[in-house]
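> Would you be able to build a 3D model of this:
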Amino acid sequence: MTSLGATITSEGIRFAAWSSSAHRLWVSIFDEQGNRELDRLELTPDGDGMHALFVSGLAVGARYGLRADGDYAPERGLWFDPDKLLTDPYAVEIDRPYAYHWKLAARRNEGADTASVMPKAVANALPAAPPILPPLFRPGGLIYELNVRAFTKLHPDVPQEQRGTIAALAHPAIIEHLQRLGVSAVELMPVTASIDERHLPPLGLSNAWGYNPVTFMALDPRLAPGGLTELQDTVAALRRAGIGTILDLVFNHTGESDRLGPTLSLRGLDNQAYYRHRPDGVLVNDTGTGNTIACDHPVVREMVLDTLRHFVRQAGVDGFRFDLAPVLGRIDGIFDPEAPLLRAITHDPVLRDRVLIAEPWDIGANGYQLGNFRPPFLEWNDRYRDDVRRFWRGDAGMVGALATRLAGSSDAFNGAGEQTSRSVNFIAAHDGMTLADIVSYERKHNGANGEQNRDGHNENLSWNNGTEGETDDAAITKARFDDQCALLATLFASRGTIMLTAGDEFGRTQKGNNNAYAQDNAITWLDWAARDQALARYASALAALRQAVPALSDTRFLTGQAVDGSDIPDVSWLTETGAPLNESDWNDSSRHRLVMLLGGDDGRLAVMINGDRRQCVFTLPARDGFLWRPAIETQAIDLLRPLPGRGVNFMIEGRTGNGGAGKGS
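Reported below is the predicted structural model:
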């Protein structure tokens, strides 16, 4: 396809856009401030839906927008309105953030030209591209999910002018924190330009997460005031520190929403082509946001691929996480793991070695597709999240499910005979309760969202140790601390890739709000001053242990068989007495204790799990010439020693002149 967007030359700028059904397309040129329309020039049809125009004399920095005219029949999915200024879908920079205004959703002939309330695309030259290097991240590592704005908004060491921006992630204090935690890659929640949902401004709220994009390539000026260069420099700084960068991108819907939503870009250019519709012309809503991108359309497919290539070539990112990823694989509404877009991503010369992570569900028909994406896609594993929460909540009969999750979730990921896990294991993510809130709130507390606590999931598999939210009782505080330690230890002991959401390593709370997408305030901003230092030390110790013991970051499924020429099975599942679990043990619904013994000729690792509130002494099997000892020597060694009562303890077996057995409580 002929190059789309604004192409800058020494003589001027060529503008090109695609629409299969527009009668006419224009480019509107604005002054340097982007406020006054200087000219409106019609693009020339160039075949196959292409419209293009070369404008001589225009230079770098020109501000522009598109306009389209054609039939206006919303009931048939036609929304052409030349009064609507439209963002170029291939814009790589805009001059201001999007802000919702009633004019954006006004109907045609209501006299509401939107140029005054729309950002303008900026035709800037791209910064010099860095060399495309292999991704730093490898499956089995630690992904650190973070909201760019919330992560550093209150960080005391980051300069005020940098707080809440992508540049802040390159600050030495931030990099030191990430390294201490053993982060393999940061996963940035959406950093492309987004717009608030129309119901938020009247409530005095704004979208804090960014999962409501308008176009796909332009960064949000609030998060990247330095533009693409800021992202490029930050990715490079993180890479020098050994940390990769993964972008969370939204290709399943846009902020144009349903029939009452604003006309901002794709809707005004060719609504019928860019979005999926039912036979009666109504927008398909497989996303819960009002519209669904037509990823099976060739033009849309190429736009997605161009976006991914753009961020690899221009910013050097390691890879991508795809929000509501089944949408990318739907053909005529039906998910197909061999869909053209999914195959194109995995076979593209620029993209095929990138990290690819699917959120494997949407709300459409047969939208739950865990385990059904093809390698090399990794997948968010909500079964892991739910089973681990259920075990530590104290639900009956969860030992077998816990072992399956610790072993790599082969029930979900070995359908094609795969030997390694594609699971992204997590306890908590941006969507839902924080780790600290899981153990402090039995019910959601979303009153601040303005929807009378109706929004968000009702079942969180959470619990509270005492009165919800209470913080002044020492016993309750200790119980919550221990439960957070137990959840973190389970995560770091699990086969597959693991993901931690920023701040969960030091006790961040949203006061029970499990849907804080609209809280760009202290509810979501990480409170660095109040962080739980003991929990942070424990998380760092777990990270050091995972890095020091290769068996923990191995992604091969645990099978109970010997591997790599060893005579020792890769795992043995034991009772607290050191005996192998038999069938009756696995079926005992009252059992809440388990030992995962990871094999190794030069020393085994014992992960002793006590999900009971009562103290228990664990006995580990002895081998001649070996001795059990605490798994790692760190400043948090007191936390890694046998804990009284409920929790997880790690012991490692090392060679010595004397045999011995170890016990842990």
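> all contacts plus neighbour counts: C-alpha atoms, from now on.
Noted.
> so who does Phe492 touch?
By C-alpha atoms under 8 Å, 6 or more residues apart in numbering, Phe492 lies in contact with 498, 542-543, 546, 552.
> Also Thr509?
Applying C-alpha under 8 Å, 6+ apart, we find Thr509 in contact with 434-437, 523-524.
> Same check on Val117?
99, 101, 103-104.
> Let's verify the residue nearest the centre of the chain: helix, strand, or coil?
In the chain, the residue lying closest to the centroid (C-alpha atoms, centre = their mean) is Asp248, at 5.1 Å. Here Asp248 is recorded as strand under DSSP: H, G, I helix; E, B strand; the rest coil.
> Quick check: it touching Asp318?
No - between Asp248 and Asp318 no contact is recorded; they are 11.4 Å apart, counting by C-alpha atoms under 8 Å.
> To compare with the earlier structure, here is another sequence to fold:
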Amino acid sequence: MGDWPAMTASPQTVRPAARAARGASLPHRFGAHVVDGGIDVVVAAPHAEAVDLCLLGDDGERRVGLRRRAFGVWDAHVPGVGAGQRYGLRVHGPWDPAAGLFHNPAKLLLDPYARGVVGDLRLSPEIFGHVTEADGAGDLALPDHRDSAPFVRHGVVVPSHRPPVRRPRVPWSETVVYEAHVRGLTLDLPGVPEHLRGTYAGLAHPATIEHLRRLGVTTLELLPIHAIASETALLERGLVNYWGYSTLAFFAPEPRYATTAARSAGPAAVLAEVTGMVSLLHDAGIEVLLDVVYNHTCEQGLDGPLLSWRGLDNTGYYLHDGSSPARYADVTGTGNSLDFRRQRVVQLALDSLRYWAEEVGVDGFRFDLAVTLGRRAGAFEPDHPFLVALASDPTLGGLKLVAEPWDVGPSGWRTGAFLPPMREWNDRFRDATRRFWLADPRTAAAGDGATHDLRDLATRLSGSADLFGHGGGGSRGPLASVNYVTAHDGFTLADLVAYDHKHNEANGEGGRDGSDHNLSWNHGIEGPVRDEDPGGEILPLRRRSIRNLLATLLVSAGVPMLTAGDEVGRTQRGNNNAYCQDSELSWVSWEISEWRSDLLATSQYLLALRREHAALRPVRFARGRPRRDDTLDDLAWFGSDGTALDHDAWHDPARRLLQMRRSGRSLPDPLSGAEPAEPAAPAPRDVLVVLNGALEQDDVVLAPARTGWELVWDSTWEHPGELATSAINGVLHPADGSIVPLDALSMRIYLERRTP
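Next comes the predicted model:
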């Protein structure tokens, strides 16, 4: 990025540029677009007195004054300018923090609709709109007159391009989501060439695709790839926002994930690399979802840097509490929240989503802190105008839409409250699964009394009807639930079984960051243990607990989501908030030891089992009675004695063994588009899942079967290949009514035995 002379003049000597000769041909199309031998530029700044377009080059800056339109819109057509042009905005107007106005023409602002960015945000007093001291203290009442251009990211004009999109359109009933970071997934992945590692192109390399396909992934969910600016507090500590939840540009891809060649060629080449990645993943049958952050921006609180929206229309973009002096209402915990009561905010979000769907080709979105997007007058409304517009949009409504159904504002936990077609991350599933396999056994091992009963676990296994058994037009069904045990935020799967407490020292926040509600269990020793160490005997127990958690996820009704690296035992060494760790702490390690290889094989096997047997992925809630001509209930629950659980058994916290039997004969959901099996095809097989969450072995009378049961997986097996080598036929094919021993803290999956 070139350097420009610092602006030292006072606001009175910074004059608006001469007004453009003509306005944009489409004054309602925001951003900078190549049109008729030049560019059209349109921006909203309703309280401004003048707005300058700043064309940036190695020889300095040329300014063009935009023309005022109705409703606070400014625009211009600038001839002789084309794709590749760097640009920014300077806004003239009142500096009145008490009234929420932060106009400062000394600060170069990024166009909110910029489709490409270059440069980096550099920590310097110039990036703030107000006067600051070296220690970060300052006075909001005093505007800073120094030029910010050399220290901020610049927008770049990128030509419009709509490649043909061939979406895989994987049905929700067959979807397996894999949450990954573009850089972290492939930075060390064998088979990916060095120059492609950690990039968009590396994500679509055959080696990456082969791993995803062999694992059984259908849908890749990427942590944010919108261009970002790291928080100033991180820059002060020499860190960056690695996860990317600090958006600077809702239309521009983050350049740091592009190859060196693409970055050198410019933002158009970066965008081409992104669209190429999506296209190649589509060719492999893999969908692409983007994790998007429309709830807040990188500008932080009122005393944060002045980079874009705050300098254009602070009171129009950001949520305020109505006080005087003007003060933000922060429901995101980041210092600011976008105000989805405002037309321009809703329009910005919808325009951005359509751009990524239509011009980049992505298949859907996961909405970070989605409750913020549905707040009006402080309260969340499921029929909020933005959510209604999203669902009814002809482009967006048919994509995969997933909500993170909470924020940190009043009544911010709203899991189950969204309406179709939105799906939701199910934190209740996460907690129930962790509690059954980890937190409750930890409590029991410590001799601290009774644990929880089986009701919550059974509810999550069967699709969380308490959360999703309602909605527009009736039940939303189990496929509204995106089930997960881990995500980017929190412990990895391997760390859940190795740490009782978070270890976030590397973040430099004195342990204040990250959740303390982990529901984890170190099995007796905190942190890593080697086979030769004292206490090495806990390692097989830890590995079994990982398999229990993974298998519970994959036999539950709903849409499963895996976190990248969990299939190979990735560790963050106890850090449960590695958002600022662009290091080996966060990257997926592909140095596969024997136990990690076994875990990968187990993950592949369980995903294949789920894919091949419809009873493991029901598309509607069970009724607890037979369907059509079936003789078995579609879903039934049994205790260790093989009899149905009664009321007292469900409420007994001492009971730790549960059998779940699902009929394979249940008809497909007519709304899913699936057709019934051909009459000549083999009947789908019933499934029996047996879970023992106790610290002792238990003897189990297996639930009644049509023709008997066949054991297909046991969590005591380090590798699924142990099924083929087992010589205990009475265990693999137990006779009806036989008593089967089940190890402590283990689970088994049985399928209906085929008769010759």
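> Superpose the two chains and report the TM-score.
The TM-score (TM-score structural alignment, normalised by the length of structure 1) is 0.95; 654 aligned residues with a C-alpha RMSD of 2.0 Å.
> which of the contacts of Val117 of structure 1 show up in structure 2 as well?
Here is what carries over to structure 2 from the contacts of Val117 of structure 1, by both residues aligned by TM-score structural alignment, their matches' C-alpha atoms under 8 Å: 99, 101, 103-104.
> For the stretch 501-650 of structure 2, just list every one of the helices.
Taking DSSP state H, counting those that start in this stretch as the criterion, the stretch 501-650 of structure 2 carries its helices at 538-555, 594-612, 647-650.
> mean shift of the first one relative to structure 1?
So that's helix 538-555 of structure 2. Mean deviation of helix 538-555 of structure 2 from its aligned counterpart in structure 1 after superposition (mean C-alpha distance after the TM-score superposition for structure 1): 0.5 Å.
> And the shortest one, by the same measure?
Taking mean C-alpha distance after the TM-score superposition for structure 1, the mean distance separating helix 647-650 of structure 2 from the aligned residues in structure 1 is 1.7 Å.
> Structure 1: matching residues for that helix?
Counting by TM-score structural alignment, helix 647-650 of structure 2 pairs with residues 583-586 of structure 1.
> Show me what counts as buried in that stretch.
Residues of stretch 583-586 of structure 1 classed as buried: 585-586 (neighbour count, 16 or more other C-alpha atoms under 10 Å).
> rewinding a little: among the contacts of Phe492 of structure 1, which one sits closest to Tyr384 of structure 1?
Ile498 (10.5 Å; C-alpha to C-alpha).
> For that closest one, give its distance to Leu488 of structure 1.
Relative to Leu488 of structure 1, Ile498 of structure 1 is positioned 10 Å away (C-alpha to C-alpha, to the nearest Å).
> circling back: identify the farthest-apart pair in the contacts of Phe492 of structure 1.
Applying C-alpha to C-alpha across the contacts of Phe492 of structure 1, the maximum distance is between Ile498 and Leu542, 12.2 Å.
> Those two - which one has more neighbours?
The residue with more neighbours, out of Ile498 of structure 1 and Leu542, is Leu542; 27 against 24, by other C-alpha atoms under 10 Å.
> Gln85 of structure 2: how many residues sit nearby?
Neighbours of Gln85 of structure 2 using other C-alpha under 10 Å come to 16.
> Over to Leu711 of structure 2?
Neighbours around Leu711 of structure 2, by other C-alpha under 10 Å: 21.
> That one belongs to a helix?
No - under three-state DSSP, Leu711 of structure 2 falls outside any helix and is assigned strand.
> what sits against it?
Leu711 of structure 2 touches 731-733, 748-751, counting by C-alpha under 8 Å, 6+ apart.
> That one and Asn729 of structure 2, how far apart?
From Leu711 of structure 2 to Asn729 of structure 2 the distance is 10 Å (C-alpha to C-alpha).
> can you check His226 of structure 2 too?
55 Å.
> next one: Arg610 of structure 2
Distance of Arg610 of structure 2 to Asn729 of structure 2, given as C-alpha to C-alpha: 24 Å.
> likewise Arg625 of structure 2?
Taken as C-alpha to C-alpha, the span from Arg625 of structure 2 to Asn729 of structure 2 is 32 Å.
> tally of neighbours for the aligned residue in structure 1 for Gln659 of structure 2?
Residue correspondence, TM-score structural alignment: Gln659 of structure 2 in this structure matches Val595 in structure 1. Counted with other C-alpha under 10 Å, the neighbours of Val595 of structure 1 add up to 28.
> Pull out the buried members of the kept ones among the contacts of Val117 of structure 1.
99, 103-104.
> residues contacting Ala185 of structure 1?
Residues near Ala185 of structure 1 by C-alpha under 8 Å, 6+ apart: 136-137, 141-144, 243-246.
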